[in-house]
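> got a structure for you, letters missing:
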């Protein structure tokens, strides 16, 4: 006898409450091993593969590609033990899910106890889910759509469709989740006119879809009737333009930048610096043999030493306690543009790393960002950000502080420019540096001192010899 176990979307890291299904790695009927990746999801932090803790036959998947699920929502069910024959899966399915109360169902959006409405086969899969959780619902066979690829069939009974439109009622309407309520609102369904088939009259997603189908049938019948003489006003046209949902990584970036602008009173100062000597020093390092040193690594070393002299900028503000918290270590974030959008990987303990170690870590994190394999640990814990926007061919910028940090150093492109060097006009390699900082943690004098020290190190790398 096979036992059907439900695998729910696990907690994927600090502060992550939901994820979007990007790609299923298994199908219903596939045999999976313990800890085998079964789905690829995108969170606000990264794209990750989720392994299943059970081994057996996949009997159901919940959520199509592009669906957002909260942490704790069901991902799939696996038949564990037995031979995996269809008759065993049919017998095991009704016993897999515990009975639920209306209170459980209402909270399922977040707890993952009874979440309904994410079946991969549309209404049929959702009705199967309803039948397992509501044995009292009348059962009748429902034709499932033909699968695109031949799989081991799983025989499951489904409920008789419930008539959707009923007499209206007053008072609060019990709905299984905010997603179902939104579906009804977007499609013009009055939930007071829908009969719920869940426990204690709870309205499920299948109920809303049945009501929608009945509404569409009525509209089709009305369209087929003879036209009336009186003209009917046409609905107002929708606003033209492409609508792109702010969700996943793009939504997380939007939320974080909005919070930064709302909470942080920032200011920006900038200075031009002659980077000729820094470029010459890097060239000499790389000509001496050994692993190549990146320019970003040298700038990171400069930032780390500047933060040791001006620790006010390596801090955060505890708004609840009304305190500035100076942080003991420098965890350096750097802005990286990827096909999925802007991410900020973090080099841990950047202040104690050599230029060679920094180069290796920057390369590793950059490649992971491009492949979409950064972990939540790679994207959290930063205390200061280095933004090399010069790679986009621009000279300057006033970047937004990466909340909850206190400052960000921006580096423009390094290009030949006329410059007065040793009293004479010469062509030098010039870069613009900008510092955006939280004005709560320090005043302009401190910020200016930090930026001037960074510029001095860029112009005369020998200044760093005092810190070795």
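Cool, got the structure. These numbers were taken from a predicted model, which means no experiment stands behind them.

> switch to C-alpha atoms for all contacts and neighbour counts from now on
Fine.

> strands along the stretch 351-468 of the chain, start to end?
If you assign secondary structure with DSSP state E, counting those that start in this stretch, the strands in the stretch 351-468 of the chain sit at 384-387, 407-411, 415-421, 424-438.

> could I get these as TSV with mean neighbour count and distance to residue 159?
Compiled in TSV, these are given as follows (neighbours: other CA atoms under 10 Å; distance: least, CA to CA, whole Å):
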stretch	mean neighbour count	distance to residue 159
strand 384-387	24	56
strand 407-411	26	58
strand 415-421	14	71
strand 424-438	20	59
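
> in TSV: those strands, plus distance to residue 373.
Listed next are the strands of the stretch 351-468 of the chain as TSV, based on distance: least, CA to CA, whole Å:
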stretch	distance to residue 373
strand 384-387	21
strand 407-411	25
strand 415-421	34
strand 424-438	29
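
> tell me which of these sits nearest to residue 124.
With CA to CA as the measure, strand 384-387 is the member of these nearest residue 124 (49.5 Å).

> just the residues contacting stretch 344-360, thanks.
For stretch 344-360, the external contacting residues (CA atoms under 8 Å, 6 or more residues apart in numbering) are 291-294, 296-298, 300-301, 304-305, 329-336, 361-362, 365-366, 369, 374, 378-382.

> and for residue 124, the neighbour number?
Neighbour count for residue 124, taken as other CA atoms under 10 Å: 18.

> now do the one 4 residues further on
Residue 128 is flanked by 24 other residues according to other CA under 10 Å.

> looking at this, it is in a helix?
Yes. The assignment for residue 128 (DSSP: H, G, I helix; E, B strand; the rest coil) places it in a helix.

> show me where the protein has its helices.
Counting by DSSP state H, one finds helices in the chain at the ranges 86-96, 102-106, 108-111, 123-133, 178-186, 205-224, 248-263, 276-287, 295-309, 355-371, 444-459.

> and the angle from the fifth one to helix 205-224?
This points to helix 178-186. Between the direction of helix 178-186 and that of helix 205-224, the angle (axes from the mean of the first three to the mean of the last three CA atoms, to 10 degrees) works out to 10 degrees.

> below is structure B, check it against A:
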């Protein structure tokens, strides 16, 4: 009888209490081997592939991609000890039977121990295991089998064995040295015969990179054949241009492919959702920031050499934003699309865009409406340092109600920001630089900045958005205007 065991999200170390599911590596019904990675998660530290300490058939998964799970929450359940054909994964005519090399395993029966140390899970598996492949019962009508892949035996440094999947691969029967259901699915989708591949992994294990390489080679062969049969010889320059086709965009075979996952994938999904769901509009204005820069210099000079941290331009702009949102609360809201309601939010949790080695992140200053410029500046500095070191927690990256994006640090004057879904607006700030400006009726050189506001047209019309942006510009040009709201 199979025993169903529950695998919970393990403690991934360094005090982390939760993780986001980035990508599932197995489906319900797949056969998994001991220590096989089953899910890719992202913590505030890094991307992690979590191995399962049990070998068997996946019976359930908990959590969708993009959702967050706390440590100790169920990840999946595995039926351990099922050796008959009925327990095999769909598409596999016979699962590899596990046979321990000797001894008993503590905890959960045959095949359930893990050689990979996870916090909360023991290492009850023997140091080495072997796989026994069940031969096909009806061999009279079967096609000649390709040479079998070498039997996978765990090396001393790899306590978990390489699984040899047996079953139908692209309509043909035979053993294949492949452990990942994702790799098998990718091969089926692109009609790649796994039995003809030589794995680059340990013990001849076929990895995704091997399948990707075979797909590229097949694509090159198909493209060459098509070009020879249907296309005349053209200039070399024209062949470098990719042209759309019914199957997708044709790209050069040597083009680099970078998976959209982790922080980059999360940002891509969020921005795509923003563009597809939010009817956004952008307005912008040039503002004379000379007086703002003078006010900042005066503030920092008054604090003295040891009077505390300096007030940054970003902190002043953030304080201006909170004052503007108090006057125009429509922009501190979100839209409940299911209920068709605009939800006005009671407090301002101000996000600010920060570029890190792991990609773009948006830390959130909580309750920014209750803070002064000095407090906001200190919190921005603290969160920025955490972002640079990869120590931001999920709570510090979520829950924003309005975002401030200072892209002027990249040396550009203007942009059209993409709203940070599900917020309703984002203020973009270009670089502050000397420009000719009419000041008191005369041409002068002033410190000028371009301000751009992208807003959700569902929550307000142009009059409200323009009023917000004009108030921000007035505060930049005449910081004394802020005194009215302090």
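That came in fine, so what should we check first? As the structure is a prediction and not an experimental result, all values here were calculated from the model.

> which part of structure 1 matches stretch 371-388 of structure 2?
The aligned range for stretch 371-388 of structure 2 in structure 1 is 353-370, by TM-score structural alignment.

> which parts of that stretch are buried?
Residues of stretch 353-370 of structure 1 classed as buried: 353, 355-356, 358-362, 365-366, 368-370 (neighbour count, 16 or more other CA atoms under 10 Å).

> can you lay out these as a markdown table showing distance to residue 414 of structure 1?
Converted to a markdown table, these look like this (distance: CA to CA, whole Å):
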| residue | distance to residue 414 of structure 1 |
| --- | --- |
| 353 | 25 |
| 355 | 20 |
| 356 | 22 |
| 358 | 21 |
| 359 | 19 |
| 360 | 22 |
| 361 | 23 |
| 362 | 20 |
| 365 | 23 |
| 366 | 21 |
| 368 | 26 |
| 369 | 24 |
| 370 | 24 |
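
> residue 267 of structure 1: which of the residues you listed is nearest?
Proximity of the buried residues of stretch 353-370 of structure 1 to residue 267 of structure 1 was ranked by CA to CA; the top entry is residue 362 with 27.8 Å.

> OK, contacts around the closest one?
By CA under 8 Å, 6+ apart, the contact set of residue 362 of structure 1 is 297, 347.

> from residue 263 of structure 1, how far out is it?
30 Å (CA to CA, to the nearest Å).

> right, and residue 333 of structure 1 touches residue 378 too?
No. Counting by CA atoms under 8 Å, no contact exists between residue 333 of structure 1 and residue 378, whose distance comes to 9.4 Å.

> between these two, who's got more neighbours?
Neighbours were tallied for residue 333 of structure 1 and for residue 378 using other CA under 10 Å; the higher tally belongs to residue 333 (28 against 20).

> counterpart of that one over in structure 2?
The alignment partner of residue 333 of structure 1 in structure 2, by TM-score structural alignment, is residue 351.

> neighbours of residue 393 of structure 2, how many?
18.

> now it, nearest residue through space, not along the chain?
What sits nearest to residue 393 of structure 2 in space, not counting adjacent residues and going by CA to CA, 6 or more residues apart in numbering, is residue 44, at 5.2 Å.

> map that neighbour onto structure 1.
For residue 44 of structure 2, the aligned position in structure 1 is residue 46, judged by TM-score structural alignment.

> gap between the aligned residue in structure 2 for residue 283 of structure 1 and residue 366 of structure 2?
Using TM-score structural alignment to pair residues, one finds that residue 283 of structure 1 aligns to residue 297 in structure 2. Look at residue 297 of structure 2 and residue 366 of structure 2: by CA to CA, they are 26 Å apart.

> ditto for residue 471 of structure 2
Here residue 471 of structure 2 is placed at a distance of 23 Å from residue 366 of structure 2 (CA to CA).

> now do the same for residue 316 of structure 1: its match in structure 2.
Aligned partner of residue 316 of structure 1 by TM-score structural alignment: residue 334.

> I'd assumed residue 342 was in contact with its match.
Yes. Under the criterion of CA under 8 Å, residue 334 of structure 2 is in contact with residue 342, at a separation of 6.0 Å.

> of those two, which one has the most company?
More crowded of residue 334 of structure 2 and residue 342, by other CA under 10 Å: residue 334, with 22 against 16.

> let me see the contact set for residue 159 of structure 2.
Residue 159 of structure 2 is in contact with 115, 116, 125, 126, 127, 128, counting by CA under 8 Å, 6+ apart.

> out of those, who has the most neighbours?
Counting by other CA under 10 Å, residue 125 has the largest number of neighbours within the contacts of residue 159 of structure 2, with 24 neighbours.

> quick check, that one in contact with residue 117.
No. With contact defined as CA under 8 Å, residue 125 of structure 2 and residue 117 do not form a contacting pair (10.7 Å).

> if we can go back for a sec, so the match of residue 44 of structure 2 makes contact with residue 250?
No. With contacts defined as CA under 8 Å, residue 46 of structure 1 does not count as touching residue 250, sitting 11.2 Å away.

> of the two, which one has the most company?
residue 46 (23 against 16).

> give the contact list for the more buried one.
Applying CA under 8 Å, 6+ apart, the residues near residue 46 of structure 1 are 249, 372, 373, 374, 375, 376.

> any idea how far it is from residue 414 of structure 1?
Remark: distance between residue 46 of structure 1 and residue 414 of structure 1 (CA to CA) = 31 Å.

> could you give the number of residues near residue 458 of structure 2?
Applying other CA under 10 Å, we find 15 other residues in the vicinity of residue 458 of structure 2.

> count of residues packed around the closest residue to residue 125 of structure 1 other than its chain neighbours?
Sequence neighbours aside, residue 119 is the residue nearest to residue 125 of structure 1 in space, at 4.7 Å (criterion: CA to CA, 6+ apart). Residue crowding around residue 119 of structure 1 was assessed by other CA under 10 Å; the count is 21.

> same deal with residue 278 of structure 2?
For residue 278 of structure 2, the number of neighbouring residues by other CA under 10 Å comes to 19.

> what's the match for it in structure 1?
Under the alignment by TM-score structural alignment, residue 278 of structure 2 pairs with residue 264 in structure 1.

> do the same with residue 445 of structure 2
Residue 445 of structure 2 is assigned residue 427 in structure 1 as its aligned equivalent, the criterion being TM-score structural alignment.

> and the closest residue to that match other than its chain neighbours, how close does it get to residue 272 of structure 1?
In space, and not counting its chain neighbours, residue 427 of structure 1 is closest to residue 418: 4.6 Å by CA to CA, 6+ apart. Here residue 418 of structure 1 is placed at a distance of 12 Å from residue 272 of structure 1 (CA to CA).
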